[in-house]
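Visitor: below are the sequence and a predicted model; questions follow.
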Amino acid sequence: MDLLDDSAVNQRLTGVPEWRREGDEIRRKITARDFPAAIRIVDEIAVEAEKLNHHPDIDIRWRTLHLALTTHDAGGLTDADFTLAARIDEIAAPHT
């Protein structure tokens, strides 16, 4: 998987406006309606991550999820990160 340059990363971020870049990662915070909804989001993300063979870092704090994406094998951000970020946005929308 090819690394995206800064220009490509900035362009791709326009398609996932809830995400922000921090170094070689993109990050997002999701606040679910309640704890069970937060767990449902994580479950749905897990299924999608397995399909894409690309897995986010997820920290669960009650009903708040902190997510980080990077392509470790490539050493930074790739198309896979933005594909999963967009899918996470779709998954989270009905639960927030």
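Guide: That came through, no problem. Numbers count the residues shown, from 1 in each chain.
Visitor: rest of the way, CA atoms for contacts and neighbours
Guide: Noted.
Visitor: scan the chain for its longest helix.
Guide: Of all segments of type helix in the chain, defined using DSSP state H, the longest is helix 35-52.
Visitor: for that helix, report the contacting residues that lie outside it.
Guide: With contacts defined as C-alpha atoms under 8 Å, 6 or more residues apart in numbering, helix 35-52 is touched by 31-32, 55-56, 60, 62-65, 84, 87-88, 91-92, 95.
Visitor: how long is stretch 69-79 from one end to the other?
Guide: End-to-end distance of stretch 69-79 (C-alpha to C-alpha, to the nearest Å): 11 Å.
Visitor: included below, for side-by-side comparison, is a second structure:
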Amino acid sequence: MGMAALLSPDEVAGALAELDGWSGDTREIRRTLDAPSFPAAIRLVVEVAKVAEDADHHPDIDIRWRTVTFALSTHSEGGVTAKDTALARRIDELAEAHASS
């Protein structure tokens, strides 16, 4: 038995409407960010890694020079849950902090 309920298509759509820059469906949500430099991209990934570890919920991360893509899905449930939308919000907060620093 899983610990997090899958979100319905309407719930995912509603969450995506509130998450700037995120896209996806019931299987996965994702966002791509451009950092000002490669070291800045890595700093963002390190901060996201700390938050993800604390939440025991880990995104798939793709780093291409200054471009970082975060993909979120609750693998144990086979799709998007509230854990994913919560982590997306935290990633947005960290990205915003990096953009203004």
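Guide: Received, thanks. Computed from a prediction, not measured in an experiment: that's the story for all the values here.
Visitor: which part of structure 2 lines up with the longest helix of structure 1?
Guide: The aligned range for helix 35-52 of structure 1 in structure 2 is 38-55, by TM-score structural alignment.
Visitor: give me the mean deviation of the matching stretch from structure 1.
Guide: Superposed on structure 1, stretch 38-55 of structure 2 shows a mean distance to its aligned partners of 0.4 Å (mean C-alpha distance after the TM-score superposition for structure 1).
Visitor: got the buried residues for that stretch?
Guide: Neighbour counts over stretch 38-55 of structure 2 (16 or more other C-alpha atoms under 10 Å) mark 38, 40-42, 44-45, 48-49, 51-52 as buried.
Visitor: buried ones in stretch 73-90 of structure 1, by neighbour count?
Guide: Applying 16+ other C-alpha under 10 Å to stretch 73-90 of structure 1 flags 76-82, 84-89 as buried.
Visitor: and which of those is nearest Arg21 of structure 1?
Guide: Using C-alpha to C-alpha, Leu77 comes nearest to Arg21 of structure 1 of the buried residues of stretch 73-90 of structure 1, at 9.6 Å.
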